[in-house]
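# Need the 3D shape of this:
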Amino acid sequence: MPYIASNIIEMVVFKLEQDKPLYLLLHRQKKEKLYPNIWQILSGSIEKGEKAVEAALRELEEETKLKPTAFWVAPYVTQFYDAAYDSMNLCPVFAAQVEAGSTPILSDEHDEFQWLPFEEAIKFPVWYGQKEAVRVVHAYIVRGSEAARLNRIEL
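This is a model prediction of the structure:
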């Protein structure tokens, strides 16, 4: 019987340029063992003893060196089944706004990045859950719904 795991976070990073949201997409290096040569939103592992929110902020720093100006838990959880471990994985999704003009400094895991408008950003992630995460963040956080106010995490 599969077990349920929650040891990965995912994050939609965005900035506002002239009041228009742009979303960060990262390209995994071809040499990466796990999911090489794909476009994705920011993701990473939750370390032992670490809270998901702590992991999200750490991964943002490690993978991009970007600093959030605002931070939210998104009203969405991505999910996937891992056949190798017979596990159903539930991944909390976060959203981070960064300063206009911000440029990530990439870790060795990624070799390219793009800041894209919503319509383009949802075309790039390989995984359905990541595409949906961008849609949810766009609808509920970026557009300023009540969920944005309620789900904001003070830094």
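# going forward, measure contacts and count neighbours with C-alpha atoms only.
OK.
# show me the contacts for the nearest residue to residue 127 once chain neighbours are set aside.
Take residue 127 and drop its neighbours on the chain: the residue closest to it by Cα to Cα, 6 or more residues apart in numbering is residue 40, 7.9 Å away. Residues in contact with residue 40 (Cα atoms under 8 Å, 6 or more residues apart in numbering) are 25, 26, 27, 28, 124, 125, 126, 127, 130.
# One more sequence to fold, the one below, so I can look at both together:
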Amino acid sequence: MKGSYMARAPFQILVFPYIKISETNSILYAVFRRSQEGYWQGIAGGGEEGETILDAAKREAFEEAEIPTSCKYKKLDSSSMLPVIDVVSDFLWGLDTYVVPEYSFGVEVGVKELLLSSEHKEFKWVTYEEAINILKWDSNKTAIWELNQRLLREDFSERE
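Sure thing, here's the model as predicted:
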């Protein structure tokens, strides 16, 4: 595990970096290919004990793609419940914790170059339509749909 070890908290975060291209008035989203499993997803990871969901999102985005914590994060309404064994491969928080929540964010980045951790073998910038076609998880598709809609409508009041 990167950094100093803290106890794993029973929640997940999902982050989609995006960049606005003013010349074409378009938005591109970064998607990441998992090193071992090979599927495409957003930045995903677990919270640590005592962390807020925003702090966890910023930490994971920095660890997985070196996205500065000073970037502007946008909290989405999209959230999912994930089977605990899909998240941590075991009943880490006891036999009565079957699912854990996943909270979603968008983060605007100013540069197209991201530095990947070993969790991902590659990333690419794609349009919303391309992202929907290659993302594996339904929760990722729902979150990027919401992010895309909010960006197109410039609807992030009281969400930052």
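# picking that back up, among the contacts of residue 40 of structure 1, which one sits closest to residue 49 of structure 1?
residue 130 (25.4 Å; Cα to Cα).
# you'd agree that closest one is in a helix?
Yes. Residue 130 of structure 1 sits within a helix when classified using DSSP: H, G, I helix; E, B strand; the rest coil.
# quick check, nearest of the contacts of residue 40 of structure 1 to residue 58 of structure 1?
Closest approach to residue 58 of structure 1 among these (Cα to Cα): residue 26, at 16.4 Å.
# circling back: quick one: which of the contacts of residue 40 of structure 1 is nearest to residue 72 of structure 1?
Nearest to residue 72 of structure 1 among the contacts of residue 40 of structure 1: residue 130, at 16.2 Å, using Cα to Cα.
# Distance check, the counterpart of the closest one in structure 2 against residue 91 of structure 2.
When structure 2 is aligned by TM-score structural alignment, residue 130 of structure 1 is paired with residue 140. Relative to residue 91 of structure 2, residue 140 of structure 2 is positioned 23 Å away (Cα to Cα, to the nearest Å).
# Of the two, give the one with the bigger neighbour count.
Of the pair residue 140 of structure 2 and residue 91, residue 140 is the one with more neighbours under other Cα atoms under 10 Å, namely 26 against 15.
# That one contacts residue 40, correct?
No. With contact defined as Cα atoms under 8 Å, residue 140 of structure 2 does not count as touching residue 40 (9.5 Å).
# picking up where we left off before, restricted to buried residues, select the contacts of residue 40 of structure 1 in PyMOL.
Taking 16 or more other Cα atoms under 10 Å as the burial criterion, the selection of buried members of the contacts of residue 40 of structure 1 in PyMOL is written as:
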select buried, resi 25+26+27+28+124+125+130
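# so which pair among the contacts of residue 40 of structure 1 is furthest apart in space?
Farthest pair in the contacts of residue 40 of structure 1 (Cα to Cα) is 28 and 130. Separation: 14.4 Å.
# any idea where the strands of structure 1 begin and end?
Assigned by DSSP state E, structure 1 shows strands spanning 3-5, 8-17, 20-28, 39-40, 42-45, 70-82, 87-98, 110-116.
# Dump these to TSV, plus distance to residue 138 of structure 1.
Output for the strands of structure 1, formatted as TSV (distance: least, Cα to Cα, whole Å):
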stretch	distance to residue 138 of structure 1
strand 3-5	27
strand 8-17	9
strand 20-28	8
strand 39-40	16
strand 42-45	15
strand 70-82	10
strand 87-98	10
strand 110-116	12
